[in-house]
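Engineer: sequence and computational prediction follow.
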Amino acid sequence: MRAVVQRVLQAGVELDGMAVASIGRGMLALVGFHHDDTDADYEYIAGKILGLRIFDDGSGVMNHSLSEAGGGLLLVSQFTLYGDARKGRRP
């Protein structure tokens, strides 16, 4: 399992021009799943994402996790995180 995480002021997903999900301040995580992933992998990455201390604590130090800071979490499946583009130009 792979994840790319970013703090956001707002984020959303649209499908055919229609909003299907959106959040305000919080975290966007692009997550790639692999056929070898186990339940333990899912629990590990969920705990890691929720526990990352990437939010300001009020004194300019990134010292709060999403759980502490509050805010939304938008998870987006992104199969290209496991793409292999060594041959050609398509993952």
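Structural biologist: That came through, no problem. Numbers count the residues shown, from 1 in each chain.

Engineer: going forward, measure contacts and count neighbours with C-alpha atoms only.
Structural biologist: Fine.

Engineer: buried sites along the helix or strand harbouring Val20?
Structural biologist: Using DSSP states H and E, Val20 sits in strand 18-23. Of all the residues in strand 18-23, those buried under the rule 16 or more other C-alpha atoms under 10 Å are Ile23.

Engineer: what about versus this one:
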Amino acid sequence: MLMVAARIATSTIYIWQRSLPNVIVSGNTASIARQFLRCTMYNLAPNGLFTQLFQTPISDPVLFRGIISVLVNFEDHMSLFYPLISA
């Protein structure tokens, strides 16, 4: 499910989206997929599953490219995605 959402989130339907990839267009499948990835990563972060996702051997680079691209503009909540430091 995440791989499919990442592929849709990184796709561009219109030519102008390549220069403005973070513009949210209502009803656009790429915008909906980006929001789905944001919400999913936000919910996975408190349990440490977000960091485990990056430790998983996934051969598809589109997944990580999609996740990183949606989180770049999600800086308000980036502190949730930092790895836990055990003391």
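Structural biologist: Done, it's in. Nothing here was measured: the structure is a model prediction, and the numbers come from that model.

Engineer: please state their TM-score.
Structural biologist: Overlay of the two chains. TM-score (TM-score structural alignment, normalised by the length of structure 2): 0.27; 41 aligned residues with a C-alpha RMSD of 4.0 Å.

Engineer: ok, back up a step: next secondary structure after the strand holding Val20 of structure 1?
Structural biologist: strand 26-32.

Engineer: any idea which helix is longest in structure 2?
Structural biologist: Ranked by residue count, the top helix of structure 2 under DSSP state H comes out as helix 29-44.

Engineer: which stretches in structure 2 count as helices?
Structural biologist: Secondary structure of structure 2 (DSSP H): helices located at 2-10, 29-44, 49-55, 61-72.

Engineer: please convert these to a markdown table, extending it with mean neighbour count.
Structural biologist: Shown next, in a markdown table, are the helices of structure 2 (neighbours: other C-alpha atoms under 10 Å):
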| stretch | mean neighbour count |
| --- | --- |
| helix 2-10 | 19 |
| helix 29-44 | 18 |
| helix 49-55 | 13 |
| helix 61-72 | 17 |
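
Engineer: surely Arg2 of structure 1 meets Tyr42?
Structural biologist: No. The criterion here is C-alpha atoms under 8 Å, and Arg2 of structure 1 misses it with Tyr42 at 10.2 Å.

Engineer: neighbour count for those two, which is higher?
Structural biologist: The residue with more neighbours, out of Arg2 of structure 1 and Tyr42, is Arg2; 16 against 13, by other C-alpha atoms under 10 Å.

Engineer: grab the nearest non-local neighbour of the more buried one.
Structural biologist: Gly32 (5.1 Å; C-alpha to C-alpha, 6 or more residues apart in numbering).

Engineer: OK, contacts around Arg65 of structure 2?
Structural biologist: The contact partners of Arg65 of structure 2, taken as C-alpha atoms under 8 Å, 6 or more residues apart in numbering, are 6, 10.

Engineer: distance of it relative to Ala9 of structure 2?
Structural biologist: 10 Å (C-alpha to C-alpha, to the nearest Å).
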